[in-house]
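Engineer: Below: sequence and its predicted model.
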Amino acid sequence: MSSTPAPAQKYLQHPQISIIQDWLLKPDAPIHIKGLSGSSPALLITALKENHPHLFVAADKESAAYLYHDLIQINDESDVFFLPSSYKRSPEFGQPESSQLILRTEALQQLRQAKAQQFFITYTEALLEKVPGGSVIEEQTLTIGINERIDLFFVVDFLKELGFQKADFVYEPGYYSVRGSILDIYSFSHEEPFRIDFFGDEIESIRSFDIENQLSKSSFDEITIIPELVATGSADYLPLTQSITNDIVIWMDSPALVQSRMNAIFEKVTERFDAGKAEEVLELKIPEPGQLVDGDQLMQHLSDKPLVILNSSQASPLLKPFRLTLPHNPCFTKTSTWWKPIFWSDSRRVIKSSFYRITIASWNACVKYLKIAGPKSATRSSSMLCMKLCRP
């Protein structure tokens, strides 16, 4: 686990942040945080990451991708997981995407055993799909390791039961091949396929390999094989908010917008499934309505979860909003001089009031900022957090 970055630690000294920290110890009701902008949500969540795993729900995929990118710049990348939709665009249009299925399976697997200081990022379309309950994952998961005694043909039979298909060479998730004592498997739990070498009934080695040149890459002591976890209408598949534990803090950007978008997409999926031709539905793999959940159902399971609402104008008036004023910096250019009096006036105000300024920007923007503002900008009362951010 990575330690909290110095600028994020400064957040912890803010009185409003202390109130939020106290709330996290006993989250009896949702809270509403206003005033965040740009990449500041990533810094805020990082500052409050201790003691809890965190699930962030963005309104759309682009916003979720921005936050994911920001979080991996200031945290250990192995602690940040992206939970996408299984589909290329939206469940409304079908067409599952293998790369997204792998990311989704990995994130769901980690979410089942989420630990403090881990982050999970998702968005509206991804929440539409029901997720497997713990019993489903346990029944459809095979964990094997080096020196373990297990019969090759037992593994093959288990793969068939899970829906894996046999091929001469594996080239995408869901396939396996057997050549003598070597078993190649492309699981949905890893970005690359595995090559398992048996010596009799004992596993001698496990390696990942490149599907283009078939050359081995990394070695593993133990791996988990997971099939495509396709949602069904059975009771074993649940809304995401119902399947997670109560210690996961949920951060939701504009819940009313997420709920309305989910309801709209759910209605379109239902209409298309009912009106579509059987061949088209099968070809595009458009999900049945029973495999999905609408926004109303999803929100029903938030009442007993720690919920933080961000930047929403539609939050309940009963919720006390915490305002964190984090404005965008103006656009600095070498030829423009209008901003300099404002900048120095604001800097003097910050110093006199004992405030601490944190400027969040990309590395190039930080360098440009310091060149234009001059050495006086580097005061004891300011700090610059320079990251490879996607947005200012």
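Structural biologist: Cool, got the structure.
Engineer: can we go C-alpha only for contacts and neighbour counts from here?
Structural biologist: OK.
Engineer: just the strands in the stretch 251-392 of the chain please.
Structural biologist: 307-310, 321-323, 357-362, 382-387 (DSSP state E, counting those that start in this stretch).
Engineer: tell me the most buried of those?
Structural biologist: Looking across the strands of the stretch 251-392 of the chain with neighbours counted as mean count of other Cα atoms under 10 Å, the highest average goes to strand 307-310: a mean of 21.
Engineer: got a list of contacts for it?
Structural biologist: 29-34, 36, 249-255, 315 (Cα atoms under 8 Å, 6 or more residues apart in numbering).
Engineer: Out of the residues you listed, which two sit at the greatest distance?
Structural biologist: Using Cα to Cα, the two most remote members of the contacts of strand 307-310 are Ala29 and Leu36, lying 20.6 Å apart.
Engineer: can you list the strands of the stretch 251-392 of the chain in a markdown table and add distance to Cys331?
Structural biologist: As requested, these are exported to a markdown table (distance: least, Cα to Cα, whole Å):
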| stretch | distance to Cys331 |
| --- | --- |
| strand 307-310 | 25 |
| strand 321-323 | 24 |
| strand 357-362 | 12 |
| strand 382-387 | 16 |
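Engineer: quick one: which of those is nearest Phe169?
Structural biologist: Phe169 lies closest, by Cα to Cα, to one member of the strands of the stretch 251-392 of the chain: strand 382-387, at 41.4 Å.
Engineer: Packing partners of that closest one?
Structural biologist: helix 61-74, strand 357-362, helix 363-373 (3 or more Cα pairs under 8 Å, 6 or more residues apart in numbering; DSSP states H and E).
Engineer: now with 10 Å?
Structural biologist: Contact partners of strand 382-387 among helices and strands, from 3 or more Cα pairs under 10 Å, 6 or more residues apart in numbering; DSSP states H and E: helix 6-11, helix 61-74, helix 339-352, strand 357-362, helix 363-373.
Engineer: structure B:
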Amino acid sequence: MTKSSLQQLYAQSPQLGKLRNFICQNHPNIALNGLSGSAISFVTSAIFNETDRPFLVVLSDKEEAAYVLNDLEQLINETDVLFYPGSYRRPYQIEETDNANVLLRAEVLNRINSRKKPAVIVTYPDALFEKVVTRKELTKNTLKINQSDTLSLDFLNEVLFEYHFKRVDFVTEPGEFSVRGGILDVFSFSHDEPYRIEFFGDEVESIRTFDVETQLSTNKVSRIRIIPNVENKHLNETRESFLKYISTDTVIFLKNPELIYSRIDLFFEKAKKTFGELDSEIKHSEPEELFTNSDLLKEQLATFTMAIIGGFGHMPNSENVDFNTTPQPSFNKKFDLLIANLNDNNDKGYENYIFCSSDVQTKRFHDIFDEVDENVHYKTKVFPLYQGFVDHDLKLACYTDHQIFERYHKFHLRNGYAKKQAITLKDLNKLEVGDYVTHIDHGIGKFGGLQKIDVEGKKQEAIKLMYGERDILYVSIHSLHKISKYNGKDGAVPKIYKLGSAAWKKLKQKTKSRVKKIAFDLIKVYAKRRLDKGFQYAPDSYLQLELEASFIYEDTPDQSTATEDIKKDMESERPMDRLVCGDVGFGKTEVAIRAAFKPAVNGKHVPVLVPTTI
């Protein structure tokens, strides 16, 4: 049974038919009773696919919201599921917003404003607590640019300054723009990649997105919207609750409403306290203008079709939809308990599904169960589900691998901007004039800053490097791969030669000769080792698989690769010669434990060397 057939099973259930009717009739209060674990995600996705209305799903906190978001992204088309986070790094920190979160919030507002097809928006109290700019203000502060439009660069420059964008040499984060000749680079708050707009005179010739790290184009687009930082609390725009911004046709799913209201009131009290401690000489907006309290939230929620999740008893003044699900049982990593439970379910007519985070985990289950002589009734699916559950009406048992093994289950938030934090251009901007840098062709020089130079009558940005006897080299920003920060002995001042000198060439040649000699010696050693035969370990056993599955954290891709390579070496008849390197806290010990366990189950001893200090 596939994910879609599981959804279909829910879509055909009597409870979904009842819920669909209540939503179509716009009942203000619907109580969804008896939903456990990720049954919430299956029900939400099934009913969303059955109705042509936008959904807002409000969970208790960011972590739960992120997990449910990941479930829904796999059950619904990913482009139709959006995450609406709070804009602060911590629950309440007005002065320090997180640009990655601001991008996600702006994307949601932009999607609602563009009136595209309905979407599921997943959020939590911290995000609803903050008011947003009105639709009218957002439309007024949105700059739309289409290919072939006639616009002057001076006009765009002026508009971007009005939007509080910062003009820089190279854009590296949202809210920045740069102008180079007839090219405008701008990083809007509504997209996780910046735009490069090329002009032919005053005509927009092409629009492309580009990677800030490589400066290479990624996609060509015909129209864009440039949105400023809509979460800037120092702006004077009129603000309103997020519930006033969304369509009145939206169906709102609320989990544990009382907890949500109390959390919002807690934030509001903190906001009032902080406001009272602010500098009275500077005019600040009142908390009521920037934030929402629970009374306002309750008043606005009353105007929507609302479904309350989490109740296990009938709610007064509500239309009740009763489900019969229970949480996944706890097995305490004991496979005999798991096998007994799966077979007992099968005897009662239940279908057993184990949802795994990866193909590796699926294979582990198959191998572990194959070692047992009993016939185990189950099916596996590669689908990292948040929480397992048993649906007694549909006779369905959905278990998760991470709960069986008591492993930590990670959520994943789309964050294209954050992955580009440590970039070449940003590092370059951090260099101070006078810092030593190395150019692969010309050797060590001093960084002289970013300069604008004339190249065939056009102004271009270049990096200025200073060499011996006052020689200067200008390097194009497209040749950044040839430059690196100088790394030498601490405190030692490197020798700087003049440009064109044979000294750097000789030094490179000398280094190459030394490297060749070392390589030759190593080849001789390895050739000799290749002829020797070592102990060949057996493939992974049941015990090895059970040990590896019991680690509480999921392996990173690098850990998986390192473990796989080590095992390949150990299962070969050639002596192993491998060194695993990694920074502190990057998971070397977990790889070492896996490697050490293999000799132990093959009847060998394993010496463990530890540092003298910990």
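Structural biologist: Structure's in. What do you need? As the structure is a prediction and not an experimental result, all values here were calculated from the model.
Engineer: ok so, going back, export the helices and strands packed on strand 382-387 of the first structure to CSV and append columns for distance to Asp210 of the first structure.
Structural biologist: Output for these, formatted as CSV (distance: least, Cα to Cα, whole Å):
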stretch, distance to Asp210 of the first structure
helix 6-11, 39
helix 61-74, 25
helix 339-352, 53
strand 357-362, 34
helix 363-373, 34
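Engineer: wait, which of the ones you listed is closest to Leu48 of the first structure?
Structural biologist: Across these, the minimum distance to Leu48 of the first structure, taken as Cα to Cα, is reached by helix 6-11, at 8.6 Å.
Engineer: Quick one: average offset of that closest one versus the second structure, please.
Structural biologist: Taken over the aligned residues, the distance from helix 6-11 of the first structure to the second structure averages 0.8 Å (mean Cα distance after the TM-score superposition for the first structure).
Engineer: Show residues contacting the next helix or strand after that helix.
Structural biologist: As assigned by DSSP states H and E, the chain's next helix or strand after helix 6-11 of the first structure is helix 15-25. Contacts with helix 15-25 of the first structure, where a contact means Cα atoms under 10 Å, 6 or more residues apart in numbering, come from 10-12, 27, 29-31, 33, 44, 47-52, 247, 249, 306-308, 322-324.
Engineer: helices and strands around the very next helix or strand once past helix 15-25 of the first structure, which ones?
Structural biologist: Using DSSP H and E, the helix or strand that directly follows helix 15-25 of the first structure along the chain is strand 31-34. Secondary-structure packing of strand 31-34 of the first structure (3+ Cα pairs under 10 Å, 6+ apart): helix 15-25, strand 249-253, strand 307-310, strand 321-323.
Engineer: Tell me the spacing between the nearest residue to Val212 of the second structure once chain neighbours are set aside and Asp185 of the second structure.
Structural biologist: Of all residues not flanking Val212 of the second structure in the chain, Thr172 sits nearest, at 6.0 Å (Cα to Cα, 6 or more residues apart in numbering). Using Cα to Cα, to the nearest Å, Thr172 of the second structure is found at 10 Å from Asp185 of the second structure.
Engineer: Look up how far Ile360 of the first structure lies from His328 of the first structure.
Structural biologist: Relative to Ile360 of the first structure, and taking Cα to Cα, His328 of the first structure is found at 9 Å.
Engineer: And for Ile17 of the first structure?
Structural biologist: Ile17 of the first structure is 18 Å from Ile360 of the first structure, by Cα to Cα.
Engineer: And Thr105 of the first structure, by the same measure?
Structural biologist: 33 Å.
Engineer: In the second structure, what stretch matches the top helix by length along the first structure?
Structural biologist: Identified as the longest helix of the first structure according to DSSP state H is helix 255-275. Mapping helix 255-275 of the first structure onto the second structure (TM-score structural alignment) gives residues 257-277.
Engineer: how far does the matching stretch sit from the chain's center?
Structural biologist: 28 Å (Cα atoms, centre = their mean, to the nearest Å).
Engineer: hmm, who's touching that stretch?
Structural biologist: With Cα under 10 Å, 6+ apart, stretch 257-277 of the second structure has contacts from 58-61, 91-94, 124-130, 254, 284-288, 290-295, 297-298, 308-310.
Engineer: Counting neighbours, what do you get for Gln93 of the second structure?
Structural biologist: By the measure other Cα atoms under 10 Å, the count of residues near Gln93 of the second structure is 13.
Engineer: filter the contacts of stretch 257-277 of the second structure to the buried ones?
Structural biologist: Buried residues within these, counting neighbours by 16 or more other Cα atoms under 10 Å: 58-61, 92, 124-130, 254, 287, 290-294, 297, 308-310.
Engineer: Out of the residues you listed, which sit inside helices?
Structural biologist: Short answer: those in helices (DSSP H) are Pro125, Asp126, Ala127, Leu128, Phe129, Pro287, Leu290, Ser294, Leu297.
Engineer: Distance check, the second one against Glu289 of the second structure.
Structural biologist: The one in question is Asp126 of the second structure. In terms of Cα to Cα, Asp126 of the second structure sits 16 Å off from Glu289 of the second structure.
Engineer: Repeat that for the first one.
Structural biologist: The spacing between Pro125 of the second structure and Glu289 of the second structure, counted by Cα to Cα, is 17 Å.
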